[in-house]
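**Student:** Structure here, sequence nowhere to be found:
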C-alpha cells in the first residue's frame, strides 16, 4: 500500500445492533425504523408508530432472534463485512474501511478515521453493499453518507458506485456461488429478496406513469427502471438463471421481511414456503441476492423460520444458499467496480 494514498474505499452495509441485549437492539431498531426512507410517514406519525408501537413490541423478540444467530466474534453481518474489507484491501492495495447505515461504525466515524490516518486523501469511493436501488436500502445509505460528508466538510471527494444488479461481475459472482447447489438434486430455486411496500415502488417511479401501471412494466423499457427495485431484482434473477441454465419452471422470485399490514410487493416468501410443497416442490433451494452478507434476515428468517415452515408444510429438504460474503469472485467484482469508479468509467 502506498504510504500516502490518494484514494480509499469504504464498504457500506446495513448495520447491526452492538449486542444482543434488549437496550442495544431497541436503539438499533429506533434508528433503523425512524429513517424516513424506510417508513416514509410524516415524522410525528412515524414517531408514534415506531416509538410507541413497533419497537416496544419487537425489541425483545428481535433480541432473541439475534441471540440465535450471533457469532462468537459478534454480529455475522459485521464480522463478514470486516472479512470482506480485509480481502478487498489485499486485492486493491488501498485503504479499505467499512461503515454502516445504522449502528456502528457510522459514516462520520469512518470518514474521521480516514482523514486522521490518511491526511493527503483526495477521494473516497463509497461502495454500497446493495446491488439494487431501493429507497429503503441503496438510496438511504448513499444519501446519508452524502449528508455526513457535506456537513463535516471533509477535504476528500466522495464518489459512489452505482447499483450493479445487472453488471457482469456481480451476476457471475452470484451465479458461481449458487452453481454447486443447482448441480445437485433439487426441485426448485427460490430467489427471495427483501420486500418493500408497493407504495415505495410507485413513489420511486421517476416517470410517474410506468411502475405497476404499464402491463408487464418490468420488461417494458423505461427510465423508471434506474430506480425500480422490482425491475432490478427480476433482471438479476433472470440473468443468474440464464447463466446457470435453469429452466423457467424451476425458479421463481418472492419477497420477504414484510413489516406492517399494508400491501408489499408480492409474492410473499413466507406464503410461498407454505404453498410450494403442495405444488410438488419437495427439495427447495433458497438464494437471497439482495443481501451480500449473511445476516438476521437470511440466517434466522430464512434458514430457521423458513425451513420450519416449508418442512412443516410437507417439504422434504430445504437449503439456504449462503450469501456472497467473501466469495473470491465477489471480492474481484467489488475491486473491478471500485477501479472503474476511480478511473471515471461509466457504469
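**Tutor:** Yes, it's here. All of these numbers come straight from a predicted model, not from anything done at the bench.
**Student:** When you work out contacts or count neighbours from here on, use the C-alpha atoms and nothing else.
**Tutor:** Noted.
**Student:** which residues of the stretch 101-250 of the chain fall in helices?
**Tutor:** Remark: helices assigned in the stretch 101-250 of the chain by DSSP state H, counting those that start in this stretch are 107-117, 140-151, 168-182, 198-203, 229-244.
**Student:** Run the chain-centre distance for the shortest one.
**Tutor:** What that stands for is helix 198-203. Using CA atoms, centre = their mean, to the nearest Å, the mean C-alpha position of helix 198-203 is found 18 Å from that of the whole chain.
**Student:** So for it, what gets flagged as buried?
**Tutor:** Neighbour-count burial for helix 198-203, counted by 16 or more other CA atoms under 10 Å, picks out 198, 200-202.
**Student:** Pick out whichever of these sits closest to residue 116.
**Tutor:** residue 200 (38.7 Å; CA to CA).
**Student:** any idea how far residue 283 is from the residue lying closest to the closest one once chain neighbours are set aside?
**Tutor:** Closest residue in space to residue 200, ignoring its immediate chain neighbours: residue 135 at 7.1 Å, by CA to CA, 6 or more residues apart in numbering. Taking CA to CA, to the nearest Å as the measure, residue 135 falls 34 Å from residue 283.
**Student:** put this beside the first:
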C-alpha cells in the first residue's frame, strides 16, 4: 500500500490544533454538469444508498443522473446567491465566527477549517492541508446535530479512508452528536421566539427533519430517536403543548418507506383541516440550503397555500446566529479538553523551552530536524 508523502518531522514541535466543521456538500455551480458530478459522488456513497452496487450502478448512471441532474440544477439556481451556494456561504461564515469565538474564550492556538463530505472543499484536501500546516490534533465537528450512519457515519468513513494513507496520523477526536446540547436547544429557542416576536405565533409549529429510510431505524440507527428528543426538549423550552407542534420528515428519495409523517402531505392536511397558519423550522439543518430554502420555503409553502392555508412562515436555520456560534464554541471547547490551546504565557514559555531541549537532544543523536 502506498502512503502519501510526509512533511519533515520536527523534533520538539508541539504542533497546532484544528477544528474541522464538516457539512454535507453542494455543487460548485447551479449547472447540469456540476450538479451531476455532485450527485454522482453523493449517491455513490454506500452509507447513503444501501442497494447492491451492481444494481445501483445502473439505476444511478442510466436513470437518476441523466434525468435528475437538470431538474436539480434548476432548483439550485432558484436559491443561488452572488456569493455562491447558501450552504457553503453559511458554513464558511460559521467557521470564521467559530474561530473568533474560540479566540475570545482564550483558545488562540486553534485553526478552524470548513470541509464538505461531498464536493469542495473536500474533507481529504482539508485534512491534508492541516497536516502540511503542522496540525497534530484534529477535532471533527459535523454540522449534523443528530447522529445518523448516513451523515456523521459517512464523515467517519472519509476520515479513516484518508488517514489510511498517512504514516504519521495526528490525534483525532470526533463529535458524534449534540442533539440534546443545551446551547443548541437554546439557540433554536431564541431563533423561534425572535420570529414570533416579529410575526406573531402560528396555530401549529412544524419541526421538519431530513428523512431517512425507515429500515435504518429498524436496523439500529438512532437518528429518529435523536430527532424526537431534540423536538421534545425544544417544545419544553417553548412551553408548547403536544397539540401545538408536530415532528415531520422531509426530502424523501425513491419509493421505499421513509420515516413518517412526511412533511409536505402533513402540511397539506393541516390546511384542509382548517389550520390557517403554520410555521416550519428545520432543526436538523444548521445552515440554510436547498432542502430548506427551496423544498420548504418554496415547495411546501405552495402545497400549504394550495390546500387552503392562509399564512406560511419558514423560520431560517441557525446559520450565523450569535447564540448558535456560542453553542458551537462551547461544544468544540468541551471536546478539546487537555489540548494545549489555552495557556498563559509562562506555560507557553515552559513548553517552548521543553521543545527546544527535546530538539537539541534529538539533533545530538543524529536527527535531521
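**Tutor:** Cool, got the structure. Just so it is clear, the model here is predicted, and its values are computed rather than measured.
**Student:** counterpart of the residue nearest to residue 200 of the first structure in the second structure?
**Tutor:** Aligned counterpart of residue 135 of the first structure in the second structure: residue 149 (TM-score structural alignment).
**Student:** Is it correct that that match is in contact with residue 224?
**Tutor:** No - at 11.6 Å, residue 149 of the second structure does not count as touching residue 224 under the criterion of CA atoms under 8 Å.
**Student:** quick one, which of these two is more surrounded?
**Tutor:** Under the criterion of other CA atoms under 10 Å, the comparison of residue 149 of the second structure against residue 224 puts residue 224 first, with 21 against 17.
**Student:** which residue sits closest to the more buried one, ignoring its sequence neighbours?
**Tutor:** Residue 224 of the second structure sits nearest to residue 217 (CA to CA, 6+ apart), 6.7 Å away.
**Student:** ok, back up a step: would you mind confirming that the residue nearest to residue 200 of the first structure makes contact with residue 38?
**Tutor:** Yes - applying CA under 8 Å, one finds residue 135 of the first structure in contact with residue 38, separated by 7.3 Å.
**Student:** before we move on, the earlier item: so which of the helices of the stretch 101-250 of the first structure is the most packed in?
**Tutor:** Highest mean neighbour count among the helices of the stretch 101-250 of the first structure (mean count of other CA atoms under 10 Å): helix 229-244, with a mean of 21.
**Student:** which bit of the second structure covers it?
**Tutor:** Under TM-score structural alignment, the match for helix 229-244 of the first structure in the second structure covers residues 223-238.
**Student:** Show residues contacting that stretch.
**Tutor:** 146-148, 179-180, 185-186, 188-189, 207, 209, 217, 241, 245, 247, 259, 284 (CA atoms under 8 Å, 6 or more residues apart in numbering).
**Student:** Against the first structure, what's the mean shift for it, could you check?
**Tutor:** For stretch 223-238 of the second structure, the mean deviation from the first structure after alignment is 0.6 Å (mean CA distance after the TM-score superposition for the first structure).
**Student:** Give me the distance between that stretch and the centre of its chain.
**Tutor:** 18 Å.
**Student:** For residue 46 of the second structure, which three-state class applies?
**Tutor:** Under DSSP: H, G, I helix; E, B strand; the rest coil, the three-state class of residue 46 of the second structure is coil.
**Student:** Equivalent analysis for residue 317 of the second structure, please.
**Tutor:** Under three-state DSSP, the three-state class of residue 317 of the second structure is coil.
**Student:** likewise residue 94 of the first structure?
**Tutor:** Applying three-state DSSP: residue 94 of the first structure is coil.
**Student:** is it true that it touches residue 10?
**Tutor:** No - using CA under 8 Å, residue 94 of the first structure makes no contact with residue 10, being 10.5 Å away.
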